[in-house]
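Novice: Following is a predicted model, sequence given first.
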Amino acid sequence: MPTDSYALQDLRFVSYDAQNAANIFSHLHYLRSARAGSKNYALVDPLHGRPVSLCSVSPLEWSVVGRQLRSQFGVLPERVWDVSRVYSFDLAPANAISFLLAKVRTAVRQSEPTAELLVTAVDPNLGFTGSSYRAANWQQWMAIRARPYLYLDRRYVSPRKLREGYGTANLAEVRAQSGAIVEQSRATLLNSAIYCCRIKGETEVVPAGDQRLLRR
C-alpha cells in the first residue's frame, strides 16, 4: 500500500501484477473480489512502485449489454472490454482515475487490435457519479435496472461469487448448502449508468431520449 503522496505527473503508468491486483481488490474494493482473466493497470509511485490508483479490464461478459451494443451501435460484443474494477487509495492526487483511464484506453488499443469499445457500470447507490469517466471523455450510452444487493452472513456478496462458491445465486439453495445467513436488500435502488468509450476516435454523445434502460 502507498504511504506517500505524489503529484499526478510523477506517477508511472504500468501493467500491474495480477496477484497483487487481486489482493487489493479482494480486500479493499467494495465488491471484495477480482475478475479472473483481467488485464490490470496502475499508476504507481516513482520510489517504491506501489499502486496509487489501479483498474482491471476484462472481456465483456454482460450479455444484455453486449446485445444492446450490437443492435443499437453495431459494436460486436467480442470487441468490447469491461473496466470491471477500479480502486484508488485516499492519497491519490486529484484526477488520478481519469488520468489512469486515458492511459488504459491507449494500452488496450495497442494490446488488443480488434478492440473497439470500453464499457463500465456506475452504481449511484454507492455514491458514484461517473465524474472520472466523463473527465476521461466517456459517455453514458444506456442504463441498467438495479437489482437487490445480496449478503452472506451480513457481508455483501455478488451473484458471481455465489455462483463460483455454490454453483448458484439462488438464495434458498445457497442457504441450504451453507447454513449461512443469506439476505437481500429491500430498499428501492437507483439504476446503474453504463458508460462507454471508443478505443479509437471520439466517443459520441447519446441523447437521453435514445438511452435504453436494460433489464438484467
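Specialist: Arrived safely.
Novice: Only C-alpha atoms from now on, for both contacts and neighbour counts.
Specialist: Fine.
Novice: Now the terminal residues of stretch 60-80, how far apart.
Specialist: Stretch 60-80 has an end-to-end distance of 6 Å (C-alpha to C-alpha, to the nearest Å).
Novice: buried sites along that stretch?
Specialist: For stretch 60-80, the neighbour count (16 or more other C-alpha atoms under 10 Å) marks 60, 65-66, 68-69, 75-77, 79-80 as buried.
Novice: what's in contact with that stretch?
Specialist: Contacts to stretch 60-80, defined as C-alpha atoms under 8 Å, 6 or more residues apart in numbering, come from residues 59, 81-82, 114-119, 214-216.
Novice: Comparison target, given below:
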Amino acid sequence: MHFRNISESLAKELCRSLHYLGTYREGSMDFGLFMPGDDLPTAYCSVSGIGFDSRRSGLARMLQVEERQIAVVSRSYTSPLAPRNTVSYLLARVRKALRGRPGGYEVMATAVDSNLGFTGASYAAAGWKLVTKRAVPKYRYIDGNFMADRQVFSSFGTLRSDLLRSALGAAYAESSCGLKPRLIFGVMI
C-alpha cells in the first residue's frame, strides 16, 4: 500500500459519505493508504489540533503537555475489504509523518466511541495506550440526525438542553439510556 497526504476536497467527500458523523473537521491534515492503481484510499485518517471536546475534558492536563502539542485523530475510515492490520499501519505512518512537522506535536490522541461498537483494538495494536475513560452524558439529535457536541455548539451556541429544547422544539431530542464511556487513547509522537 502507498501512504500519502490526501487533498482537503477528497477528505471532505470521504467524511461526508463514509464517516458516521458525516462532517469534515476544518483545518485537518489528511492522510490515506492506497492500493496500487486505486484513486480512492483503502483507509484514511484526518488529524486536527485539539478541539472543543478535548479542551473540555482536560486532555492536555492528563497527558502533561500543552494543548497545542496534541494532534487528534478526528476522523478515520477503513474499507471492509482492507487487508488485516491496515489501521495500525496507517496510524504508524501518520505518526511518522507528524514527527518534526511544524506545529510541535508531541502526542497523538483520539476518542473511541464504545457505544458504536468501537473497541480501540487498532490503536492498542499500534502501541497507543488507554489514557482515560470519559463519560458520555448524552447523544443529541436534531431532526432525527445525530450531532456531535461540537456541531451542536457551533450551530446553536449552547449545549444547554433547556435552551435547545426551547429553540428547536420537537426537532431536538436526546438519548435517554445510559451510555458507555468514551475511550481516550494516546501515544507519544
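Specialist: Arrived safely. Bear in mind that the values here come from a model prediction, so they are computed numbers and not experimental data.
Novice: Quickly check the buried residues of stretch 60-80 of the first structure for the two that are furthest apart.
Specialist: Largest separation among the buried residues of stretch 60-80 of the first structure by C-alpha to C-alpha: Gln68 and Arg79, giving 13.5 Å.
Novice: Enumerate the positions of stretch 104-114 of the second structure that are buried.
Specialist: Neighbour-count burial for stretch 104-114 of the second structure flags 105-113 (criterion: 16+ other C-alpha under 10 Å).
Novice: out of everything not next to it in sequence, what's closest to Ser53 of the first structure?
Specialist: Once flanking residues are discounted, Ser53 of the first structure sits nearest to Ser88: 4.1 Å by C-alpha to C-alpha, 6 or more residues apart in numbering.
Novice: what sits against that neighbour?
Specialist: Residues in contact with Ser88 of the first structure (C-alpha under 8 Å, 6+ apart) are 52-54, 96-97.
Novice: Translate it into the numbering of the second structure.
Specialist: Aligned counterpart of Ser88 of the first structure in the second structure: Thr78 (TM-score structural alignment).
Novice: separation between the residue nearest the centre of the second structure and Arg140 of the second structure?
Specialist: Per C-alpha atoms, centre = their mean, the C-alpha nearest to the average position across the second structure is that of Ser74, at 2.5 Å. When C-alpha to C-alpha is applied, the distance between Ser74 of the second structure and Arg140 of the second structure equals 19 Å.
Novice: longest helix in the second structure, by residue count?
Specialist: Among the segments of the second structure that qualify as a helix by DSSP state H, the longest is helix 86-98.
Novice: for the second structure, what spans make up the helices?
Specialist: 8-18, 52-57, 59-63, 86-98, 121-125, 149-156, 161-168.
Novice: among those helices, which is the most enclosed?
Specialist: Here the criterion is mean neighbour count by mean count of other C-alpha atoms under 10 Å, and of the helices of the second structure the winner is helix 86-98, at a mean of 19.
Novice: mean deviation of the lengthiest strand in the second structure from the first structure?
Specialist: Taking residue count as the measure and DSSP state E as the definition, the longest strand of the second structure comes out as strand 70-78. In the superposition with the first structure, the average deviation recorded for strand 70-78 of the second structure is 0.7 Å (mean C-alpha distance after the TM-score superposition for the first structure).
Novice: just the angle between that strand and helix 86-98, please?
Specialist: Here the directions of strand 70-78 of the second structure and helix 86-98 differ by 150 degrees (axes from the mean of the first three to the mean of the last three C-alpha atoms, to 10 degrees).
Novice: ok so, going back, out of the helices of the second structure, which gets nearest to Ile189 of the second structure?
Specialist: helix 86-98 (5.9 Å).
Novice: can the helices of the second structure go into JSON lines with extra columns for distance to Ser28 of the second structure?
Specialist: Listed next are these as JSON lines, based on distance: least, C-alpha to C-alpha, whole Å:
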{"stretch": "helix 8-18", "distance to Ser28 of the second structure": "8"}
{"stretch": "helix 52-57", "distance to Ser28 of the second structure": "14"}
{"stretch": "helix 59-63", "distance to Ser28 of the second structure": "19"}
{"stretch": "helix 86-98", "distance to Ser28 of the second structure": "12"}
{"stretch": "helix 121-125", "distance to Ser28 of the second structure": "20"}
{"stretch": "helix 149-156", "distance to Ser28 of the second structure": "15"}
{"stretch": "helix 161-168", "distance to Ser28 of the second structure": "29"}
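Novice: Since that was my last question, I'll sign off now.
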